[in-house]
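> coords please:
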Amino acid sequence: MIEKISELIRKVVGEGPKFGVTPSEKPEFGHYATNVAFMVKEDPAVLVEKLSVVGRELFSKVSATGKFINFWISQAAFQAELKNILKQKEKYGASKIGGGKKVQLEFISANPTGPLTMANGRGGFLGDALGNLLKKTGHDVEKEYYVNDAGNQVRLLGESILAIAGKVEPAENHYKGEYVKTLTGVLGKEIQQGMNAADLGRLAANVLLASIKQSVKNAGIKFDHWFSEADSLHKKGELKKTLALLESGGLVAEHDGAKWLKSNNAEEEKDRVLVKSDGQPTYFLADLAYHYDKFIKREFDQSVVIWGADHHGYIARLKAGVKALGVEPERLKILIVQLVRLIENGREVKMSKRAGEFITLDDLLMEVGKDAARFFFLMHNPETHMDFDMTLAKEKSQKNPVYYAQYAVVRCVSIFKKAGILRRLLVASKNPNLALLKSDSEINLVQELVKYPDLIAQTAKDYQVSRLARYSLEVARAFNNFYEKERVIVDDKKLMGARLALVKATRVVLENVLGILGVAIPKEM
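Just a heads-up that it's a prediction; the model follows:
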């Protein structure tokens, strides 16, 4: 609807002015409003008159409040959009606004030195849902897990296992937890044969990576590619090639026995070490080699990376490094997910029954199920701290947000069963008279449903997936209000046909949005 209004505005003011169209916050200001009068010299009253003429088939009323212009959408236009929902079904809301843009989504990418934690789930579900959304809007998407299987942390994992086995002295920085003890048993033969820490760590990392892949599968998260730092970068000499590229551009300085990337970015004032004085490459150089692979070799137009809150300070450094590679920093979009607390019965849960020090993703999935885990994470803005209420997530009632959204779909199906006409591909009514939908609850539900394409388009631009989870609850709320106030199965067949069409449209939209979020639709509840 927003794009339709925008097209009409452009007919009046031309392509030049940059304006916005947003849903109105209060009904007295119509359904939508625009700030276009701020962007042009023309009087708002004149704009209202012109827009009323060009938009006579879409608007029932156009008015100005100061310099804001407000639009009331006609019921005929709402009914026409409702017909689009019924016609397009699972394609409703899909678009080609991405224009085939090649986008890489990199998320989770936890080191294979331990199990995935509950916190990894927050970024994991976000990346998975965002990938679904971008595919729906015409982007060419590849979802990738960067396996950090090279460097000091892998050797440290080997040392941690040797310490548990009594082969080396324990250290404060060693990995701890029940899983390390388990690895010690799994790799007992290699330990007895005297395998060194680095090789033992690589074996352990492979074991843990298999476990991580299983956890990802359990969560319903799908990756197109698992990118190994060791195999795809170190073994192929990509770090040396990247360093040589930077040196050829005069971007590397040598002092204190190390090689440094010169700072040429106002946000990144310090030079950063690429190769340490002992000749070992830094993680920063590996990251630059990886992004060279993304942007130059694989030619992604955009890379969207999801990091935990502890990486926030690294953003400016990596963007400066990407710029040094000759890539526009804007092509790298970094999303930060904040910390999570697990709450049960009003108290913070600090210990995992199995792991000892942290709560694993598998622990959470076993407790609440993957749909609840996914929805609870996705309905919160990732940039805000959140409390995960495990007691609520396990509740099988409409107090539970995911249950509430899912139950609305199940109720739609139930209505068709009661009508005795449920067929998977059967249209509710061949030619429903949608003008019969006149009650406040019917009109409110229609108006909620038609917001869906605008929200999809907006989210494809700003990646705020949480609005879709919240939107599913708004649709469910509007539908339940309609269900409580209006009988669907009535003697008046024309009215019943119109209301069944509205129920069917509700089911379409809810199934579409929950599908993007990756939340399953139960057959019954």
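> contacts, neighbours, all on C-alpha from now
Will do.
> who's in contact with residue 384?
Taking C-alpha atoms under 8 Å, 6 or more residues apart in numbering, we find residue 384 in contact with 337, 338, 339.
> inside strands: which ones of the residues you listed?
The strands, defined by DSSP state E, take in residue 337 from the contacts of residue 384.
> which residues belonging to the helix or strand where residue 393 lies are considered buried?
In the assignment (DSSP states H and E), residue 393 maps to helix 390-394. Across helix 390-394, burial judged by 16 or more other C-alpha atoms under 10 Å covers 390, 392, 393.
> one more to put side by side:
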Amino acid sequence: MTDFEKTYQNYNPRQTALDEARALLTAAARAAMADGTLPEAELPAFIVEIPADVKNGDIASNIAMAGARTWRKAPKMIADALIAHLPALDGGVFAKVEVAGPGFINLFLAPSFWAGVVLGACSNKEYGRTDHGKGAKYNVEFVSANPTGPMHMGNARGGALGDCLAAVLDWSGCDVTREFYINDAGNQIQKFGKSLAVRYLQKYCGEEAYPLPAECYQGGDIKVLAGEFAELNGDKYAASCKGMDEETLFESEAFAALKDALVAYALPKNIAALKRDLSKYRIDYDVWFHESTLHESGAVLAVVDKLLELGACYKAEDGAVMYRSAQYAAKYGTVNKKKTDDGTEEEAKDEVLVRANGIPTYFAADIAYHYNKLATRGFAKAIDVWGADHHGHVARMKGAMDAIGLHGEDLDVVLMQMVNLMRDGQPVRMSKRTGNAITLTDLLEEVPIDSARFLFNMHDAGSGIDFDLDQAVKTDNDNPVYYVQYAHARICSILKKMESEGVAFAGAENIDATLLTEPSEMDLIRMLAAFPQEIVMAAEKYDPSRINRFVIDLASAFHRFYGSCRIQGADPAVQQARLALCIGVKNVIFNVLTMFKINVPEKM
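Just a heads-up that it's a prediction; the model follows:
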């Protein structure tokens, strides 16, 4: 990396300008108080921001209005005093400063600042990456689909959202771990084994002899797995179960042995399928965490003992361990309410962590898992992406972190709304192949992965979305990802055409980007300046979808620029500056798409 390139490493021009504006105004206020122009007082809290309309200034501040009570003067007089105490702006970030209206202070960025944006975006291949997060360790857990069945549409959205969130956190300077939590213990595994065992017995005893109980998994995938197991093992497990009535069967050692054998066979296959399908979706996890390891290591009961020691739990008369859930959850909102026998709802009270039979509940394992993240592995933040139907679990999980001596604020939950799959304007609910809800595999057989990842990340997690299958397969500008990819390919084509005509880019060090003053050029430069801070904001708000919207707007701004500013045949110096601008835009589009694991074609 050259010294020139190092200049623009971790470069965030918008934040640089805002910080410089705050520093200048703070220094001016202190200087004005020092010479008596303003009375001595504690500096007021004030805002520096990018105004909605930049015609009247690139950065605006309300310091004069905010300080009216502090300095007991009219805002206009304060603003004039501050401007009089600003240092000379020659050669700095700002070219001029003005007072507007009742006392707003508007600062105008210098041409050299805007030129620096172009040079930074052009010369820094990773322009947009910053050190804002200072290497803080973040754990992002997402999808974590139940390994007892295939992944569905919610998992498809959660996968894109979680992976893109991890990406913006990484680009904003955090040390990110992507994690999948495998629920391979507890009631759902018992239910899985029972479902498989009944389907296996039906193969040899008939469905009439052993109908599948309503509480079992009804999907066709259970039949397939039981059939595969039967092909490998024949009827050797069926012989010991034949002739038993259902009640006797389900309590028998023979049935328990059959369940264990089926789970041992089917669960690894399902987990392998999860890994395969998610890898196809371009999601690669750093950690696949097995719930079973928490039980095997004694971590679950250790956490329960710690909660007992801290007084957050107590033992009931029947020997169960009860957790004072409502007491700790109240700080974060209400927990799930419980239905009473007459159908009304009552506030949830103390909850069972360990049943009277000594078996921990799922909630106990969940507390142990999050304790492992925050205490054992030392993540600064644990971020979970959950379906919106889990909203009642948020308060009790955050409260449980407080109860065990950690900080509930270090656990953040992104709640994701539902997906409606649409075709020809109508909802699509069933898979033609399986007769069940559409799975991730079904989706990726029909929709390009680029489209799926981009479109699922087009809206913030709190918004329900209609995923339009017709739009997702289009190869024209109606498909947002195609529109963005085309802008990148168009720039590549421009650069190649210029090279074929003998016009090579001279390098960012050798151009004068202050020559870029046309409105469409400035629109592009302003967007380039905003990009690193857009990533920071996406990371802070846990909303990677704002980067999708940003890059669509950037592609639109580029097409407008190309329609109004000639590159071929332009004055050589202007031509070089415009080539630098094109390369800067190309780099940003490339960085967004690769950050979100979307292909970046050079021709289309």
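> quick one on the thing from earlier: neighbour-wise, which one of the contacts of residue 384 of structure 1 leads?
Highest neighbour count within the contacts of residue 384 of structure 1: residue 337, with 24 neighbours (other C-alpha atoms under 10 Å).
> that one maps to what in structure 2?
Under the alignment by TM-score structural alignment, residue 337 of structure 1 pairs with residue 416 in structure 2.
> dump the residue contacts of the aligned partner of residue 549 of structure 2 in structure 1.
For residue 549 of structure 2, the aligned position in structure 1 is occupied by residue 470, per TM-score structural alignment. Residue 470 of structure 1 is in contact with residue 379, counting by C-alpha under 8 Å, 6+ apart.
> now do the buried residues in the strand or helix carrying residue 470 of structure 1.
In this assignment (DSSP H and E), residue 470 of structure 1 forms part of helix 466-485. Residues 466-483 are the ones in helix 466-485 of structure 1 that count as buried (16+ other C-alpha under 10 Å).
> which parts of the stretch 151-300 of structure 1 are strands?
225-228, 252-255, 258-261, 272-275 (DSSP state E, counting those that start in this stretch).
> could you dump the ones you listed to a markdown table with mean neighbour count?
Compiled in a markdown table, those are given as follows (neighbours: other C-alpha atoms under 10 Å):
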| stretch | mean neighbour count |
| --- | --- |
| strand 225-228 | 15 |
| strand 252-255 | 15 |
| strand 258-261 | 21 |
| strand 272-275 | 21 |
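> columns distance to residue 489 of structure 1 on top of the ones you listed, output as JSON lines?
Formatted as JSON lines, the strands of the stretch 151-300 of structure 1 follow (distance: least, C-alpha to C-alpha, whole Å):
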{"stretch": "strand 225-228", "distance to residue 489 of structure 1": "50"}
{"stretch": "strand 252-255", "distance to residue 489 of structure 1": "75"}
{"stretch": "strand 258-261", "distance to residue 489 of structure 1": "71"}
{"stretch": "strand 272-275", "distance to residue 489 of structure 1": "70"}
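> between those, which one is closest to residue 297 of structure 1.
With C-alpha to C-alpha, the closest approach to residue 297 of structure 1 among those belongs to strand 225-228: 13.9 Å.
> the closest one vs structure 2, average offset?
Here strand 225-228 of structure 1, set against structure 2 after superposition, deviates by a mean of 0.3 Å using mean C-alpha distance after the TM-score superposition for structure 1.
> how near is the match of residue 337 of structure 1 to residue 464 of structure 2?
Plainly put, residue 416 of structure 2 is 8 Å away from residue 464 of structure 2 if you go by C-alpha to C-alpha, to the nearest Å.
> please name every helix or strand in contact with the strand or helix carrying residue 33 of structure 2.
If you go by DSSP H and E, residue 33 of structure 2 is part of helix 13-34. Applying 3 or more C-alpha pairs under 8 Å, 6 or more residues apart in numbering; DSSP states H and E, one finds that helix 13-34 of structure 2 contacts strand 48-49, helix 75-84, helix 519-540.
> buried residues of that helix, list them for me.
Neighbour counts using 16+ other C-alpha under 10 Å place 13-15, 17-18, 20-22, 24-33 of helix 13-34 of structure 2 among the buried residues.
> got it, and stretch 117-134 of structure 2?
Result for stretch 117-134 of structure 2 [16+ other C-alpha under 10 Å]: buried residues 117-133.
> could you check the angle the helix holding residue 33 of structure 2 makes with helix 519-540?
Counting by axes from the mean of the first three to the mean of the last three C-alpha atoms, to 10 degrees, helix 13-34 of structure 2 lies at 90 degrees to helix 519-540.
> appreciated, that's everything.
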